[in-house]
Structures are given as C-alpha cells and as structure tokens.
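Participant: coords below, sequence missing:
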C-alpha cells in the first residue's frame, strides 16, 4: 500500500508544532463495472449478472438501513446508521430537526480485517 507524509497541526492549537503523518495514496477507483469484470473472471457468472446483483444490492441497502436494520454482508462486513442530536432538557422540547449528522458506519468483517493485517507499506 502506498503512502505519503503530510504535515498537520494539532486541532484546536494553531501554535503547536506541526508533525508529519502517514496518509494513504489513492491509486485509482474501481467501478461497479470493473469489479463485475474482475469477479466474472473468477466465477461462472457473466459480467452482466454480477453487475445487476451489485446494482440491486446498492439500491436495496439504503432502504433496509432506513428501516432501522443493520445490513450484514457476511465476510465483507456490516453497515449500520448512526447520527447525533442536540440535547434537550424535556422530551416535549425535542423535535426531529434536532437530529444531525446522519451517516453510515461500516464495520469490516473478519476476512477483511485479517487481510488488512498483512498490508505492506511503500512510500
């Protein structure tokens, strides 16, 4: 895995000395189409079949997340919704407009975690 060194200051302390930190280098982007082709090369399914399944999965996941479900994708990992809200002293004062920062949390599965432990780094 490629990395570069990036100089960063300490958040909240502009006078603190800056330090160098490793940052991953993005070397490209894999699209659904290219992933489908890669998977088709090692399976009995066609690129179109795989592309259709991935596209349908991507369309389905947000619906399940918004219904309050976590979505387990086996060895790939699990997706779940998280958010924060402003605090109120009394329940009657709470309104959904106080909910902020809706995001999706991805927790990698065991296989991905094990593979990441084998990472080798190149500057």
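Facilitator: Perfect, I can see it now. Just so it is clear, the model here is predicted, and its values are computed rather than measured.

Participant: could you use CA atoms for every contact and neighbour count after this?
Facilitator: Noted.

Participant: show me where this protein has helices.
Facilitator: Per DSSP state H, the chain has helices spanning 32-41, 47-66, 110-117. These are given in chain order.

Participant: most centrally placed residue in the chain?
Facilitator: The chain has residue 106 as the residue nearest its centroid, 4.9 Å off, counting by Cα atoms, centre = their mean.

Participant: identify the residue nearest that residue in space, chain neighbours excluded?
Facilitator: Counting by Cα to Cα, 6 or more residues apart in numbering, residue 79 is the residue found nearest to residue 106 once chain neighbours are left out, at 4.6 Å.

Participant: my guess is residue 106 meets residue 73, correct?
Facilitator: No - at 10.4 Å, residue 106 does not count as touching residue 73 under the criterion of Cα atoms under 8 Å.

Participant: wait, residue 18 touches residue 6, no?
Facilitator: No - the pair residue 18 and residue 6 fails to qualify as a contact (Cα under 8 Å) at a distance of 9.8 Å.

Participant: mind listing what residue 80 touches?
Facilitator: Shown in contact with residue 80 (Cα atoms under 8 Å, 6 or more residues apart in numbering): 65, 69-71, 104-106.

Participant: adding another structure so you can compare the two:
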C-alpha cells in the first residue's frame, strides 16, 4: 500500500518574482475509527474484547491529558512520546511578560524508533482522481 499525494504549484513568499514550483502534499486515503482501532487491537489478543480495549484507550486519553496539562512528557516506550508545546507574544522586558502572552498550546508527538523506521520504507503514488 502506498501513501497517495497530489501536486500543487506554489510561489516563494519571500521572493514573489521567483518562478513557481510544484510541491507534493500527502492526502488521506480513508481513516480508522476509534471503534475499528479497538477491534483491530482486540483481534491480536485472545484475552481482551474490543470493549475492554476501548475502555483502556478512553482511560489513556484522560491520563494523557491530565499529565500533559501538568507539564509532563508522557512516554509510550517504543511507540513514542507526547509533550505540550507553546508559543508566545514577545514582551519588551522579562518583568513585562505575563502568562496572558502565551498562545497556541499544542500537543507534540515524537514517534519512537519503530514508527520512524516506517518513513524509511513507505512508498508513494500520485493520486488519481
């Protein structure tokens, strides 16, 4: 199975006079729902049902959120890690800075080795409309 992509022509924002170039963008080719994910995990085990897996994953989401919001990095072994990142507006002095200048909190995922290795073997196919 290949990752599908489309092409779009884009200009260089820092040099509007430069010739436009063509760039690839990956496109999604379906999705796996939470329920389908749970069923697939359960199929790999003879001891848990998809309902059990869903319950564990629901708790995982709650625990992940609670720990990220307290500033912790949450590591999932070989799967990868999650961390909250932020950006902020600038202040003229350190004393002038306050938390209201912090904007755009995001959750960053850093894949573990096995997931990173997938990027070395993935193939690509131009999307046919």
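Facilitator: That came in fine, so what should we check first? Worth saying up front: this structure is predicted, and the values here are computed from it rather than measured.

Participant: before we move on, back to that, most neighbours per residue, which of the helices of structure 1?
Facilitator: Burial among the helices of structure 1, expressed as mean neighbours by mean count of other Cα atoms under 10 Å, is greatest for helix 32-41, which shows a mean of 16.

Participant: quick one: what's aligned to residue 75 of structure 2 in structure 1?
Facilitator: The alignment partner of residue 75 of structure 2 in structure 1, by TM-score structural alignment, is residue 72.

Participant: contacting residues for that match?
Facilitator: With contacts defined as Cα under 8 Å, 6+ apart, the neighbours of residue 72 of structure 1 are 78-79.

Participant: and it, how close does it get to residue 79 of structure 1?
Facilitator: Note on residue 72 of structure 1: its distance to residue 79 of structure 1, by Cα to Cα, to the nearest Å, is 7 Å.

Participant: repeat for residue 105 of structure 1
Facilitator: From residue 105 of structure 1 across to residue 79 of structure 1, the span is 6 Å (Cα to Cα).

Participant: more neighbours, the two?
Facilitator: Just comparing residue 105 of structure 1 and residue 79: by other Cα atoms under 10 Å the higher neighbour count belongs to residue 79, 19 against 13.

Participant: how close does that one sit to residue 20 of structure 1?
Facilitator: When residue 79 of structure 1 is compared with residue 20 of structure 1 (using Cα to Cα), they lie 32 Å apart.

Participant: kindly state which residue of structure 1 is aligned to residue 31 of structure 2.
Facilitator: The pairwise alignment with structure 1 assigns residue 31 of structure 2 to residue 29, based on TM-score structural alignment.

Participant: how many other residues sit next to that match?
Facilitator: Residues within reach of residue 29 of structure 1, counting by other Cα under 10 Å, total 7.

Participant: measure the spatially closest residue to residue 24 of structure 2 that is not a sequence neighbour to residue 60 of structure 2 for me?
Facilitator: Using Cα to Cα, 6+ apart and skipping residues adjacent in sequence, the residue nearest residue 24 of structure 2 is residue 7, 4.6 Å away. Look at residue 7 of structure 2 and residue 60 of structure 2: by Cα to Cα, they are 37 Å apart.

Participant: quick one on the thing from earlier: report the contact partners of the match of residue 31 of structure 2.
Facilitator: No residues are in contact with residue 29 of structure 1 under the rule Cα under 8 Å, 6+ apart.

Participant: please apply the same query to residue 78 of structure 1.
Facilitator: The neighbours of residue 78 of structure 1, taking Cα under 8 Å, 6+ apart as the test, are 70-72, 106-109.

Participant: okay then, goodbye and thanks.
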